[in-house]
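Undergrad: Build me a structure from this.
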Amino acid sequence: MAAVMTERLIYEILSAVEEIPEGRVATYGQIARLIGRDKNARLVGKVLSRAEYYGKYPCHRVVNHAGRLAPHFPEQRHLLEDEGVKFRDETHVDMKKYQWDGT
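TA: Modelled structure (predicted):
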């Protein structure tokens, strides 16, 4: 069954993203699991790509499962570095050190 993008679902995703503390990152899949939609990591990404229409959320704190930055979000690295997040290389966050545990 395909996920339907409702306003309620959008705000569930954005509310979960809002919980990620400064200096930490979460994955798209982690956010999907937090809202009870384990298989909807791509939907999370789609919502975050349009988050500016819903207000100000720390979407820069969400990366893929390997810690890779979003390819079409050039400010993401700078925003994370401003919060003290370190990188393994040019495009990957050190997930062992900076991944949020969700609590």
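Undergrad: From now on I want contacts and neighbour counts done on CA atoms only, so please keep to that.
TA: OK.
Undergrad: what about the closest residue to residue 70 other than its chain neighbours, neighbour count?
TA: Leaving aside its chain neighbours, residue 70 sits nearest to residue 63 (6.6 Å; criterion: Cα to Cα, 6 or more residues apart in numbering). Counted with other Cα atoms under 10 Å, the neighbours of residue 63 add up to 23.
Undergrad: I'd like to know how far residue 63 sits from residue 8.
TA: For residue 63, the distance to residue 8 (Cα to Cα, to the nearest Å) stands at 23 Å.
Undergrad: Residue 61 too?
TA: 21 Å.
Undergrad: three-state assignment of residue 101?
TA: Assigned by DSSP: H, G, I helix; E, B strand; the rest coil, the conformation of residue 101 is coil.
Undergrad: ok now do it, which residues does it touch?
TA: Counting by Cα atoms under 8 Å, 6 or more residues apart in numbering, residue 101 makes contact with nothing.
Undergrad: Now the second one, please; I'll put the structures next to each other:
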Amino acid sequence: MEAFTSKAIQVIQNIPSGKVMTYGQIASHAGSPRGARQVARLLHSMSAKYDLPWHRVINAAGEISIQDENQRKIQADLLRAEGVEIKAARVDLNHYRFNPEKDAD
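TA: All right, here's what the predicted structure looks like:
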């Protein structure tokens, strides 16, 4: 497994319940600031294998970027179940964004 992939998996696994991160933010923390699309592919292909909390990853606008309507609803429902508010199809990144350095215990 490539170092970026391993680090990205670790970053995603550490997103706490009730928080979100963006694809680009994860890529940056994993060492590839321009690797947002790689993060999306990784989530698509490895979420089940590594039990990743895929629903906690959203785009830089604070939106769920999954195109499939049913999957988009599942993601929204999972986020709401964790206390994340979605208003006008957006998550308030100022409130719900997880920052590993700043939010570390």
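Undergrad: before we move on, the earlier item: looking at residue 61 and residue 8 of structure 1, which one has more neighbours?
TA: Between residue 61 of structure 1 and residue 8, counted using other Cα under 10 Å, residue 61 has the larger neighbour count: 27 against 9.
Undergrad: For the more buried one, which non-adjacent residue is closest in space?
TA: Per Cα to Cα, 6+ apart, closest to residue 61 of structure 1 is residue 25, 4.6 Å.
Undergrad: Show me what that neighbour aligns to in structure 2.
TA: Mapped onto structure 2 by TM-score structural alignment, residue 25 of structure 1 lines up with residue 20.
Undergrad: likewise residue 63 of structure 1?
TA: Per TM-score structural alignment, residue 63 of structure 1 is aligned with residue 58.
Undergrad: Contacts only, for that match.
TA: 20, 21, 22, 23, 64, 65.
Undergrad: Please pick the buried ones from those residues.
TA: Listed as buried from the contacts of residue 58 of structure 2 are 20, 21, 22, 23, 64; burial here means 16 or more other Cα atoms under 10 Å.
Undergrad: Is the fourth one in contact with residue 60, as I believe?
TA: Yes: in this structure, residue 23 of structure 2 sits in contact with residue 60. The criterion is Cα atoms under 8 Å, and the distance is 7.3 Å.
Undergrad: Can you verify my assumption that residue 32 of structure 2 contacts residue 7?
TA: No: contact criterion Cα under 8 Å: residue 32 of structure 2 and residue 7 do not qualify, at 10.1 Å.
Undergrad: follow-up on the earlier one: what about the match of residue 25 of structure 1, distance to residue 3 of structure 2?
TA: For residue 20 of structure 2, the distance to residue 3 of structure 2 - Cα to Cα - is 23 Å.
Undergrad: now residue 10 of structure 2
TA: Applying Cα to Cα to residue 10 of structure 2 and residue 3 of structure 2 gives a distance of 11 Å.
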